[in-house]
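Asks: fold the following, please.
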Amino acid sequence: MSPVDASPYDESGPLVRPYFLAGGRSRPARTDLELITLVVSVTEQIRETVSPEHARIVRLCREPCSVAEVSALTNLPLMVVKVLLSDLIDRGYLIHRSPPSTTEIPSRELLQAVLDGIRRL
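Replies: Down below sits the predicted model:
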C-alpha cells in the first residue's frame, strides 16, 4: 500500500481521533472552503515538519481536487480535511479557487429554460 493509500482507519474504526488530527480544532481558520472548492499544490517540496496527513494532502493535490474529493481520498471527515487544507493554504503549500458566491435567486425564465433543456435530453 502506498503512503497516499494509507488510512488512519481500519475495520474496527479510527486509530486516531479526528480532533487530534486537526490539532484539537473543530473549525477551519478559512471560511471559504466549500465542498466544490478546488485545491492544488504549488510545490512538491515541504520545507518544514508537517503531519503525515498534511504531507499526504499535498501529494494528493498535485492535480486539482475538490475539498470533497480530498475528504474521500484520505478517508477523513470533511471538517478535519477543511482544517488541514486551511493550514496548508495559510502555509503556502496549496492554492484554492472557490466558485463565485451568488445570493440572487435565478429568474423563473432561466429555471424554465433549464427544465426545458433537460426534458429535451
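Asks: switch to C-alpha atoms for all contacts and neighbour counts from now on
Replies: Noted.
Asks: got a list of what residue 46 touches?
Replies: Each residue near residue 46 by CA atoms under 8 Å, 6 or more residues apart in numbering is listed here: 55, 93.
Asks: that one and residue 23, how far apart?
Replies: 19 Å (CA to CA, to the nearest Å).
Asks: next, count neighbours for the nearest residue to residue 43 once chain neighbours are set aside.
Replies: Spatial nearest neighbour of residue 43, excluding adjacent residues (CA to CA, 6 or more residues apart in numbering): residue 93 at 6.1 Å. Neighbour count of residue 93, defined by other CA atoms under 10 Å: 22.
Asks: would you agree residue 93 is in contact with residue 47?
Replies: No. Using CA atoms under 8 Å, residue 93 makes no contact with residue 47, being 9.4 Å away.
Asks: in stretch 52-63, what's buried?
Replies: Within stretch 52-63, the residues scored as buried using 16 or more other CA atoms under 10 Å are 53-61.
Asks: from those residues, which land in strands?
Replies: Using DSSP state E, no member of the buried residues of stretch 52-63 sits in strands.
Asks: restricted to helices, list these.
Replies: 53-60 (DSSP state H).
Asks: for comparison, sequence B:
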Amino acid sequence: MTGLPPRRMVPAYLATGGRARPGRASLDRLTVLTAVDPSPADDLGPEHRSLHELLGAGALTLVEAAAHLRLPVSATGFLAADLVDAGRLQARTPIPRAQQIDHALVERLLVGLRTLR
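Replies: Next up, the predicted model:
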C-alpha cells in the first residue's frame, strides 16, 4: 500500500443521517466555526462529537474542519448546522473580500518613491 490515508469506514451520507439539506440555511465554506462550550459532549453522535471536539481547541473555517475530519465540505456543513441549531457552535460569516487594488494609485506611489532616490 502506498502512503494514502486510510479510507473512512462510514460514508458521508450516513454522517448526515441521509439528509439532502441541512436544517438551517447553508453555511458558507469560509464560515468561521467556534465551540460555545468546549466541554465533552457525550450526548452527541460520533460525527457531531468529532466536530465539536475539533473546535474545542479553537476556531476553524468550515472547509478547514472538513479537511481535519476527512469529510466532504457539504457533509461537514450539515453537522455544523445541526450543532449551531443546538447551541453548541457559533457560526460567524466570513470576512468580506477587500476592495480591489487601485492600480493607478499604486503606479503613482511607485513613481513618487522612485523620485525620492
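Asks: what's the TM-score here?
Replies: The TM-score (TM-score structural alignment, normalised by the length of the second structure) is 0.72; 102 aligned residues with a CA RMSD of 2.8 Å.
Asks: and the residue nearest to residue 43 of the first structure, what pairs with it in the second structure?
Replies: By TM-score structural alignment, residue 93 of the first structure lines up with residue 88 in the second structure.
Asks: quick one, what contacts the residue nearest to the spatial centre of the first structure?
Replies: The centroid of the first structure falls nearest to residue 67 when counting by CA atoms, centre = their mean (2.1 Å). With contacts defined as CA under 8 Å, 6+ apart, the neighbours of residue 67 of the first structure are 33-39, 78, 81-82.
Asks: that one maps to what in the second structure?
Replies: So residue 67 of the first structure corresponds to residue 62, using TM-score structural alignment.
Asks: ok, that match to residue 105 of the second structure distance?
Replies: For residue 62 of the second structure relative to residue 105 of the second structure (CA to CA), the value is 36 Å.
Asks: just residue 10 of the second structure next, same as before
Replies: Distance from residue 10 of the second structure to residue 105 of the second structure, by CA to CA: 54 Å.
Asks: map residue 49 of the second structure across to the first structure for me.
Replies: Matched by TM-score structural alignment, residue 49 of the second structure corresponds to residue 55 in the first structure.
Asks: look up the closest residue to that match, ignoring the ones flanking it.
Replies: Distances taken as CA to CA, 6+ apart place residue 46 nearest to residue 55 of the first structure, at 7.6 Å, with adjacent residues excluded.
Asks: break down the first structure into its helices, ranges please.
Replies: Per DSSP H, the first structure carries helices over the ranges 18-21, 52-60, 67-74, 78-91, 108-120.
Asks: residue 99 of the first structure: which of those is closest?
Replies: Ranking the helices of the first structure by proximity to residue 99 of the first structure (CA to CA) places helix 67-74 first, at 12.2 Å.
Asks: the closest one vs the second structure, mean deviation?
Replies: Mean deviation of helix 67-74 of the first structure relative to the second structure after superposition (mean CA distance after the TM-score superposition for the first structure): 0.4 Å.
Asks: isn't residue 89 of the second structure right up against residue 38?
Replies: No. Residue 89 of the second structure is beyond contact range of residue 38, at 9.3 Å (criterion: CA under 8 Å).
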